[in-house]
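Let's see this in three dimensions:
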Amino acid sequence: MSNIVFSKTDLQKIVAIAKQAGEAIMQVYAQTDLQIEVKQDDSPVTAADIASHNVIVAGLKQHFAEIAVMSEEAADISWAERQTWQTYWLIDPLDGTKEFIKRNGEFTVNIALIHQGKAIAGVVYAPVLGKCYSGIVGQGAWLEHNGQVSVLDISDTAVQSPPIVVGSRSHVSPDVAAYLQTIGEHQMLSVGSSLKFCMVAEGQADVYPRLGLTSEWDTAAAQAVLESAGGQVVEYPALTPLQYNQKENILNPYFIAASSAWFARK
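As a prediction, the model looks like this:
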């Protein structure tokens, strides 16, 4: 499968699946007991993560049975198998589990389509916020909010003065602090999960520097949305495109997600 055609009709199927997963998450969110467990890597997992995973996998099998699936909650897939994949779904059923536990609403459902190492389509759904971001690289990006759909296009957006930097609410990296010093005067915003990419895609922030650990399922869907909107996600400091399924481990290198104007500035 050297080429793949993914249409807006296909994207709407993924949007529907993400919303169904969001409903499953919200059923748990409404409960007093979030049923929190701790995985081997000391990260939390809740009943909502599992419920969302099950909804997404079932939906993908129904509509796209021929495409492999990798999920944070079913990641035990050998490199020998993964490296044969040209195309696959990469999902994080509940990105921002810590935000979910804090009940601040800043968590998302992430579903991405990876083809030949690139995130070519993605959906990011924030059920509490009622926001659904979607995009197909080369075709466009959209935000659905309160029943209204708007186009996301930051391809001609200038860097704000002072620049607005978005960062993590749950993770602070010393390397980010050093990067911020190179920017000079700036405004800093904090938000959880993949919403940081989406703020750049909406034009609400100029840059998201992530100079700390993330996994591939944390970033793929939102990268697809941002790049569909005219932004870029590049490894740092190499400034080469952030890619997927290129190595045995699923950790991302450091990266910068930003508007194209950010990278063009002097």
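
Please make it C-alpha for all contacts and neighbour counts, starting now.
Fine.

quick one, strands of the stretch 1-150 of the chain?
Counting by DSSP state E, counting those that start in this stretch, the segments of the stretch 1-150 of the chain that form strands are 37-38, 44-45, 68-71, 87-95, 108-115, 118-126, 131-136, 140-145, 148-152.

now for these, which one comes closest to Ala58?
Nearest to Ala58, of all those, is strand 68-71, at 10.6 Å by C-alpha to C-alpha.

which residues touch the closest one?
Outside strand 68-71, the residues that touch it by C-alpha atoms under 8 Å, 6 or more residues apart in numbering are His53, Val57, Ile77, Trp85, Thr87, Tyr88, Trp89, Leu90, Ile91, Asp92, Pro93, Trp217.

Identify the residue nearest the geometric centre of the chain.
The chain has Ala222 as the residue nearest its centroid, 3.1 Å off, counting by C-alpha atoms, centre = their mean.

In contact with it, which residues?
Neighbouring residues of Ala222 by C-alpha under 8 Å, 6+ apart: Asn110, Ala112, Gly122, Val123, Val124, Ser194, Leu195, Phe197, Cys198.

The nearest residue to the fourth one once chain neighbours are set aside: how many residues sit nearby?
It refers to Val123. Leaving aside its sequence neighbours, Val123 sits nearest to Ser134 (C-alpha to C-alpha, 6 or more residues apart in numbering; 4.3 Å). Using other C-alpha atoms under 10 Å, Ser134 has 33 neighbouring residues.

measure Ser134 to Asp218 for me?
Per C-alpha to C-alpha, to the nearest Å, Ser134 is found 15 Å from Asp218.

quick one more, to check against the first:
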Amino acid sequence: MPPASDEEISSAFERIAIDAGRAAYALFKNGCKVEHKPDKSPVTEADRAAEEIIQRGLAAALPGIAVVAEEAVAEGRMPAALGDEFILVDPLDGTREFVGGRGDFTVNIALVRKSVPEIGVVYAPARGWLFVGRPGLAEKVVLDETFQVASRHRVHVRQSGDALDILASHSHKDAATEHLIASMKVGKVHTVGSSLKFCLLAAGEADIYPRCGPTMQWDTAAGDAVLRAAGGTTSTLDGAPLIYGYREGSGSSRLANPAFIARGGKAKAG
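As a prediction, this is how the structure comes out:
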């Protein structure tokens, strides 16, 4: 029987993400071939191996729910329709971090319901961190070197002061985001790779993550689910909640995000 409750679904996501992360981490340590997609973004054997593990796991745990996965989309395989409930997968977010030997890459799995990311897991195998979010609960899980859970505790966003601690992309800097940051009262700016930026907001370690550069829905959904479960928000620049699902356009452009701002407690732009 497929998982019925949010807890069962998040537990299934955890198991699948850990399996995929274990495979990706082995290739991170031992090295693997790097190729480039038509858009010049890198893709590795680890991306494909992790996605295969995730797809198999989801087919067994949640059969019948549409799955949108990054590497499948890159090969032209997208569900014809998503419905009110679907899954977004980024098997290796932060591929540039992975290729560069930095440990900020993550495995992301999220369940979207009625355009809202409600259940998400973000696993950073090189750091031994796994973040989980579902309605009413956000947790940080620490795994040991054997990929077993060593500790688990709840996380929650913090309330910001006047000066904001800001998170910015390590590998994807752009002028529009820099301009937006310049409009804020800045305390510190920290550069972090992948969807860990959402998770650090969720854990109360920073206040705001603005992003004007291009992202896809699979890049953000899992981290966004963790952040929302921890009491944070993600909105477009006009203040509307960031929503998920097919947009106007064709191909993968239907899954592109607009510019957004992810916030912890009472952080405000400007």
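
on that earlier part again, dump the contacts of Ala222 of structure 1 into CSV; add distance to Glu73 of structure 1 as well.
What follows is the contacts of Ala222 of structure 1, written out as CSV (distance: C-alpha to C-alpha, whole Å):
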residue, distance to Glu73 of structure 1
Asn110, 13
Ala112, 15
Gly122, 18
Val123, 18
Val124, 17
Ser194, 17
Leu195, 20
Phe197, 22
Cys198, 23
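
average distance between the helix or strand hosting Gly187 of structure 2 and structure 1?
Using DSSP states H and E, Gly187 of structure 2 sits within strand 186-192. Compared with structure 1 after the fit, strand 186-192 of structure 2 shows a mean deviation of 1.1 Å (mean C-alpha distance after the TM-score superposition for structure 1).

Show me what counts as buried in that strand.
For strand 186-192 of structure 2, burial by neighbour count (16 or more other C-alpha atoms under 10 Å) applies to Val192.

again with stretch 56-75 of structure 1
Under the neighbour-count criterion of 16+ other C-alpha under 10 Å, stretch 56-75 of structure 1 has Ile56, Val57, Gly59, Leu60, Phe64, Ala68, Val69, Met70, Ser71, Glu72, Glu73 buried.

With stretch 73-86 of structure 1 instead?
For stretch 73-86 of structure 1, by 16+ other C-alpha under 10 Å, it's Glu73, Arg82, Trp85, Gln86.

Thought Lys247 was touching the second one, still the case?
The reference is to Arg82 of structure 1. No - at 9.3 Å, Arg82 of structure 1 does not count as touching Lys247 under the criterion of C-alpha atoms under 8 Å.

before we move on, the earlier item: how close does the residue nearest to the centre of structure 1 get to Asp41 of structure 1?
Applying C-alpha to C-alpha, the value for Ala222 of structure 1 to Asp41 of structure 1 is 23 Å.

thinking again about what came up before, need the counterpart of the residue nearest to the centre of structure 1 in structure 2.
With TM-score structural alignment defining the correspondence, Ala222 of structure 1 maps onto Gly223 in structure 2.

Mind checking what secondary structure that match has?
Look at Gly223 of structure 2: counting by DSSP: H, G, I helix; E, B strand; the rest coil, its state is helix.

what's next to stretch 188-202 of structure 1, contact-wise?
Outside stretch 188-202 of structure 1, the residues that touch it by C-alpha under 8 Å, 6+ apart are 95-96, 99, 106-108, 110, 124, 133, 152-154, 164-170, 205-208, 218-219, 222-223, 225-226, 229-231, 257-259.

ChimeraX command for the buried members of the residues you listed?
Remark: buried members of those, expressed as a ChimeraX selection using 16+ other C-alpha under 10 Å:
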select :95,96,99,106,107,108,110,124,133,152,153,154,164,165,166,167,168,169,205,206,207,208,218,219,222,223,225,226,229,230,231,257,258,259
